[in-house]
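Asks: What follows is a predicted structure for the sequence shown.
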Amino acid sequence: MSIKNKIKTFFTMDDEYEYEYIEEEVTSTQPNQIRQTSSNVIDLKSVKASATKMVLYEPRTFDEAQQIADNIVSKRAVVINLQRVNHQDAKRIIDFLSGTIYAVNGVIQRIGAQTFLCAPDNMDITGSISETLEEDFNKGW
């Protein structure tokens, strides 16, 4: 073997190695999954599973604030009616939930005299409820 061939085999890759090609079969993990092609077809089961939930709470003590916060962290909107809580506990609950809302980049809105909506960042809240309507209702309209 000449020096030229030795240098060529040193710097280039000869077919000394054997390559084994393995074809893997692609299987779906979900048996009822509909494959989406270029058309705009959506599986309704997946839409229902991804729908967000709303939870209603009417706490009686401050101790229930942790359960409400757990729902917010789990990406569920929560409507809280504070009519059955004394004023000091209601303020503590709103302060606690405000911190939770801040942590998840959510929104808290007053929707009634003692009713609040806490929504995580995956929900968009549009519109507002006017305070004057609440005053007119309290006057007897």
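Replies: Ah, there it is.

Asks: switch to C-alpha atoms for all contacts and neighbour counts from now on
Replies: Fine.

Asks: Report how many residues lie close to Met123.
Replies: 14 (other Cα atoms under 10 Å).

Asks: Sorry, wrong one. I was asking about Lys75.
Replies: Using other Cα under 10 Å, Lys75 is surrounded by 18 other residues.

Asks: So it versus Glu131, what's the distance?
Replies: Lys75 sits at a distance of 28 Å from Glu131 (criterion: Cα to Cα, to the nearest Å).

Asks: Likewise for Asn122?
Replies: Shown here: Asn122 relative to Glu131, a distance of 27 Å by Cα to Cα.

Asks: do the same with Leu97
Replies: Taking Cα to Cα, one finds Leu97 at 22 Å from Glu131.

Asks: And those two? Which one has more around it.
Replies: Neighbours around Leu97 and Glu131, counted as other Cα under 10 Å, are more numerous at Leu97. The numbers are 19 against 12.

Asks: Okay, one more to line up with it:
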Amino acid sequence: MAWEWLKKWGQDTPRVHSFSPRSFEEAGEMATRIAEGDIVLLNVEHLEWEIARRVVDFLCGAAFVACYCCHRTGPYNYIFLPGGVEFSEEFAQEAEKAPGGEPEEASHVPPERETPEPEPPAEAAGGPEEPEPSPEEEPEETPQPQVAPEEEPQDPQNP
């Protein structure tokens, strides 16, 4: 499929393009290279996490339409290959030696950049909630009412 596109563009073999974008606006050019049947190397190291995720998602969509496959070759590195191009173990081993680290399976989140936990809303529908005591804090003891011990009922026949 991608090879048919190569012939359409007058190419016999795919060209290799390396990108290290600084903004999402550069993703369009990378998608064009994918549509032309070329190999795209992507390094998202210089992007903020959210922008990097958007770029990778956008290019994965373009790759799907063009019958490409995407491989993550390092924490910040991806390669987009036409369907007829093989991703070999030798290439994966070479990618490990390249700047960017070891190959990992499909996760778009670089290990150093974790998604921040969203903060819970301050007020619920019923009004503000009492904060839960932290495990380090000792809960305050509520004074218990003093109850007099019950006397046992006496048997009227045995005084």
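Replies: Right, received. Where do you want to start? Everything quoted here is computed from the prediction, not taken from an experiment.

Asks: Any idea what the TM-score comes out to?
Replies: For this chain pair, the superposition-based TM-score is 0.55 by TM-score structural alignment, normalised by the length of structure 1; 86 aligned residues with a Cα RMSD of 2.2 Å.

Asks: sec struct for Arg60 of structure 1, please.
Replies: Following DSSP: H, G, I helix; E, B strand; the rest coil, we place Arg60 of structure 1 in the coil state.

Asks: actually Leu117 of structure 1, sorry about that
Replies: Using three-state DSSP, the three-state assignment for Leu117 of structure 1 comes out as strand.

Asks: That one: neighbour count?
Replies: Residues near Leu117 of structure 1, counting by other Cα under 10 Å: 19.

Asks: Tell me which stretches of structure 2 form helices.
Replies: 2-8, 27-35, 49-65, 89-97 (DSSP state H).

Asks: what's stretch 61-78 of structure 1 aligned against in structure 2?
Replies: Aligned using TM-score structural alignment, stretch 61-78 of structure 1 spans residues 23-40 in structure 2.

Asks: wait, I meant stretch 88-104 of structure 1
Replies: Using TM-score structural alignment, stretch 88-104 of structure 1 pairs with 50-66 in structure 2.

Asks: ok, residues contacting the matching stretch?
Replies: Residues external to stretch 50-66 of structure 2 that are found in contact with it (Cα atoms under 8 Å, 6 or more residues apart in numbering): 1-2, 23-24, 27, 30-31, 34-35, 37, 44, 69-70, 80, 82, 108-109.

Asks: and with 6 Å instead?
Replies: If you take Cα atoms under 6 Å, 6 or more residues apart in numbering as the criterion, stretch 50-66 of structure 2 is touched by Ala31, Val44.

Asks: Same question for stretch 3-16 of structure 2.
Replies: Gly37, Asp38, Ile39, Val40.

Asks: Counting neighbours, which of the residues you listed comes out on top?
Replies: Neighbour max across those (other Cα under 10 Å) = Gly37, 31 neighbours.

Asks: Could you pull up the contacting residues of it?
Replies: Neighbouring residues of Gly37 of structure 2 by Cα under 6 Å, 6+ apart: Ala2, Leu6.
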